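A.B. asks: after the sequence you'll find the predicted model.
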Amino acid sequence: MKHLLAYILFLVTVTTFAQDKKEEKQTLQAQSYVAEANDLAVNDAFIEAEMEYRKALSLKPTQVAGAYNLGHQYFKKGNFEEALFRHQQAVKNATSKEEKHRAYHNIGNILMEEKKCKEAVEAYKSALRNNPSDDETRYNYAVAKECAVNQKNDEPQEEDNEGDNNKDKEENKDENQKENNEKEQEDQGEDDKKEGDQDKDKDGEPKDEKENEQKEGDQKNEQKQPQPGQLSPQQIKNLLEAMNNQEQKVQEKINAQKVKGAKLQTEKDW
């Protein structure tokens, strides 16, 4: 039993030693990649340097130097998003205060470039917690604080501008509504005019009045015209005159007969 335990302990020791050797080898290899990348960066060979830094981080992701130096190269090229990511990676894996101080300091610089002054103040604070004696960090911290105050003071002005923009929008909206109403009134006037023109004839006279006059004339004509089976006033007049003439002729005839039949009155014989 003792021999078995001793054998197991031996295997564990050998395995741990082998793992340590492998990790040490990877660390050395990663450091070699970083050193090569640093030389390339000094000679402004950014693409080649970036490849070597990435090799180092692929082999040893927790290596602070690789992430920090790569982030610094991105910062110099103006790629602030990637630079911020790499320095945050360096802060996460940092094991000493100095490493954290330098990474936080650079994070503050990146945020200042992006006009994020309030966030930069917090980054410089973290850097000073790890190294309170760094004059450059203290100076940058003061500048970031002033920048944050100025940005805060500018916020109400931005709100006022927004209010002015909203006011302008409302005025434009009212003006557009007024124009639409005027256009609708003009369109309605045109429609009324068209309807009025339709109610007039070619001489400009209202059709309705002319039609009414025509109807009244027709009614009068209808009144003047005799209905079937009735005599017109002229016919009645002619008939009356004919009757009067006939009656006169009859009267004259009667009178003539009376004269003809009357006895001649002579003087009385005495």
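C.D. replies: Good, I have the coordinates.
A.B. asks: okay, CA-based contacts and neighbour counts for the rest of this
C.D. replies: OK.
A.B. asks: roughly how far does the closest residue to Cys147 other than its chain neighbours sit from Lys2?
C.D. replies: In this structure, Cys147 finds its nearest non-sequential neighbour in Cys117, 5.8 Å apart by CA to CA, 6 or more residues apart in numbering. Distance, Cys117 to Lys2, by CA to CA, to the nearest Å: 66 Å.
A.B. asks: compare these two and say which is more crowded by neighbours.
C.D. replies: Cys117 (24 against 7; other CA atoms under 10 Å).
A.B. asks: so the more buried one makes contact with Tyr141?
C.D. replies: No - Cys117 lies out of contact with Tyr141 (CA atoms under 8 Å); the separation is 9.6 Å.
A.B. asks: show me the contacts for the residue nearest to Cys147.
C.D. replies: Applying CA atoms under 8 Å, 6 or more residues apart in numbering, one finds that Cys117 lies in contact with 111, 144-145, 147-148, 151.
A.B. asks: try this one next to it:
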Amino acid sequence: MKQIITFIIAFISVFSFAQEKDKAELLALKKANNYVYEGNALAEEDNFISAEMEYRKAISENPTTITGTYNLGTTYIGKGNFDEALYRLEEATKTATSKTEKHKAFHNIGNILMQNKKCKEAVEAYKNALRNNPTDDETRYNLGLAKICAEQQQDQEDQNKDENKEDKKDDNKENEDEKENQDNKDKEGDKEEDKKDEGDQEKKEGDDEKDEEGKPKDEKEGKGDEEKKKDQQKPKPQPGQLSPQQIKNLLEAMNNQEQKVQEKMNAEKQKGVKIKTDKDW
């Protein structure tokens, strides 16, 4: 009997605690809804700062409320703060319990991504929205636009990649040509250097051969010295005396004169004229 009484008391305590918990949750939900309502009113008046404060109060009272999170995200869209709006709407997709709520959140996420020119990501967002509400024509229309935009972006990316490849190929070609030209110049320089070295070596070998064969340079120098000695040994003419060369020239002149005289005498004899042989004094 005592055990039964204890069980009944425990059951009543648990039931009372559950009721108190339910009451607290209902009160928090009620407060959150009130804050959302006030936030909506302020947002309609374009008072986004005050509306944001009310939505944050709603989330603080009931973190799982989808309405507060979703409305806060749409408020950021109105303010142009797309990054914060995207963050809040993504939170809404995680906490949403109905397909309708998820559809709206994904739809607005797609709109934000399109605003940011992220067409590929927008396609996926619109697809998720249609999975939760396949009959929404607006979402379907936006999905078509997002696909066209994504294809254009992909084509542009491919074109840029091709251009980059061509530019890189041209740069590599230019670098290869420059390297080849430099290599050719280096080779020509090496050839010229080798030729020069070969010429110097041949010249050196020739000089060595001449030195071994009798040192002709020294012999030539020796001959020159001998000729200089001979010239020094020749008797130099004294002042008032004729040099041997002068005497030789004089004798040749006398012989020539004598020959002329003889030729003249012979010519006179042939004419019969007597020629004097003695000179007049």
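C.D. replies: Thanks, I have it. Note that this is a predicted model, so its numbers are computed, not measured.
A.B. asks: quick revisit: who wins for neighbours among the contacts of Cys117 of structure 1?
C.D. replies: Ala144 (26 neighbours).
A.B. asks: which residue lines up with it in structure 2?
C.D. replies: Here Ala144 of structure 1 is matched to Ala146 in structure 2, going by TM-score structural alignment.
A.B. asks: now Lys194 of structure 1
C.D. replies: The alignment leaves Lys194 of structure 1 without a partner in structure 2, by TM-score structural alignment.
A.B. asks: neighbours of Lys194 of structure 1, how many?
C.D. replies: Count around Lys194 of structure 1 with other CA under 10 Å applied: 12.
A.B. asks: please, which helix or strand holds it?
C.D. replies: Using DSSP states H and E, Lys194 of structure 1 sits within helix 135-198.
A.B. asks: what stretch of structure 2 does whichever helix or strand comes after that helix fall on?
C.D. replies: Using DSSP H and E, the helix or strand that follows helix 135-198 of structure 1 in sequence is helix 207-224. Alignment note (TM-score structural alignment): helix 207-224 of structure 1 is unmatched in structure 2.
A.B. asks: let me know the angle separating helix 207-224 of structure 1 from helix 135-198.
C.D. replies: 20 degrees (axes from the mean of the first three to the mean of the last three CA atoms, to 10 degrees).
A.B. asks: so Gln89 of structure 1 sits against Ala67, correct?
C.D. replies: Yes - using CA under 8 Å, Gln89 of structure 1 is in contact with Ala67, at 6.5 Å.
A.B. asks: coming back round to it: closest to Gln63 of structure 1 among the contacts of Cys117 of structure 1?
C.D. replies: Closest approach between those and Gln63 of structure 1, by CA to CA: Leu111, at 23.4 Å.
A.B. asks: mind checking what the closest one lines up with in structure 2?
C.D. replies: Match for Leu111 of structure 1 (TM-score structural alignment): Leu113.
A.B. asks: contacting residues for its match?
C.D. replies: Applying CA under 8 Å, 6+ apart, the residues contacting Leu113 of structure 2 are 119, 121-122.
A.B. asks: sorry, back to before: show me which of Gln89 and Ala67 of structure 1 is the more surrounded one.
C.D. replies: Ala67 (26 against 20).
A.B. asks: structure 2: which residue goes with that one?
C.D. replies: Aligned partner of Ala67 of structure 1 by TM-score structural alignment: Thr69.
A.B. asks: element containing its match?
C.D. replies: Counting by DSSP H and E, Thr69 of structure 2 is part of helix 66-79.
A.B. asks: how many neighbours does the residue nearest to Met112 of structure 1 when sequence neighbours are not counted have?
C.D. replies: Of all residues not flanking Met112 of structure 1 in the chain, Ala120 sits nearest, at 6.0 Å (CA to CA, 6+ apart). Ala120 of structure 1 sits with 29 neighbouring residues when counted by other CA under 10 Å.
A.B. asks: spit out the contact partners of the counterpart of Ala120 of structure 1 in structure 2.
C.D. replies: Under the alignment defined by TM-score structural alignment, Ala120 of structure 1 corresponds to Ala122 in structure 2. Counting by CA under 8 Å, 6+ apart, Ala122 of structure 2 touches 109-114, 143, 146.
A.B. asks: save those as TSV, and put in distance to Asp208 of structure 2 and secondary structure too.
C.D. replies: Formatted as TSV, the contacts of Ala122 of structure 2 follow (distance: CA to CA, whole Å; DSSP: H, G, I helix; E, B strand; the rest coil):
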residue	distance to Asp208 of structure 2	secondary structure
Ile109	95	helix
Gly110	94	helix
Asn111	95	helix
Ile112	93	helix
Leu113	90	helix
Met114	90	helix
Leu143	95	helix
Ala146	91	helix
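A.B. asks: could you list the buried residues of stretch 117-124 of structure 2?
C.D. replies: Neighbour-count burial for stretch 117-124 of structure 2, counted by 16 or more other CA atoms under 10 Å, picks out 118-120, 122-124.
A.B. asks: picking that back up, closest to Tyr76 of structure 2 out of the contacts of Leu113 of structure 2?
C.D. replies: Using CA to CA, the contacts of Leu113 of structure 2 come closest to Tyr76 of structure 2 at Ala122, 18.1 Å.
A.B. asks: now that closest one: which helix or strand?
C.D. replies: Here Ala122 of structure 2 is assigned to helix 119-132, by DSSP H and E.
A.B. asks: what's the mean distance for that helix versus structure 1?
C.D. replies: Mean deviation of helix 119-132 of structure 2 relative to structure 1 after superposition (mean CA distance after the TM-score superposition for structure 1): 1.3 Å.
A.B. asks: where does Asp44 of structure 1 land in three-state SS?
C.D. replies: With DSSP: H, G, I helix; E, B strand; the rest coil as the basis, Asp44 of structure 1 sits in coil.
A.B. asks: map it onto structure 2.
C.D. replies: Match for Asp44 of structure 1 (TM-score structural alignment): Asp46.
A.B. asks: how many residues are close by the equivalent of Leu26 of structure 2 over in structure 1?
C.D. replies: When structure 1 is aligned by TM-score structural alignment, Leu26 of structure 2 is paired with Glu24. Look at Glu24 of structure 1: counted by other CA under 10 Å, it has 12 neighbours.
A.B. asks: how far away is Glu24 of structure 1 from Ala37 of structure 1?
C.D. replies: 20 Å.
A.B. asks: ok, Gln248 of structure 1 next?
C.D. replies: 155 Å.
A.B. asks: what does Gly80 of structure 2 align to in structure 1?
C.D. replies: Using TM-score structural alignment, Gly80 of structure 2 pairs with Gly78 in structure 1.
A.B. asks: likewise Asp155 of structure 2?
C.D. replies: In structure 1, Asp155 of structure 2 lands on Asn153 (TM-score structural alignment).
A.B. asks: before we move on, the earlier item: got TSV for the buried residues of stretch 117-124 of structure 2, with distance to Asp136 of structure 2 too?
C.D. replies: Putting these into TSV (distance: CA to CA, whole Å) gives the following:
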residue	distance to Asp136 of structure 2
Lys118	22
Cys119	20
Lys120	20
Ala122	16
Val123	15
Glu124	16
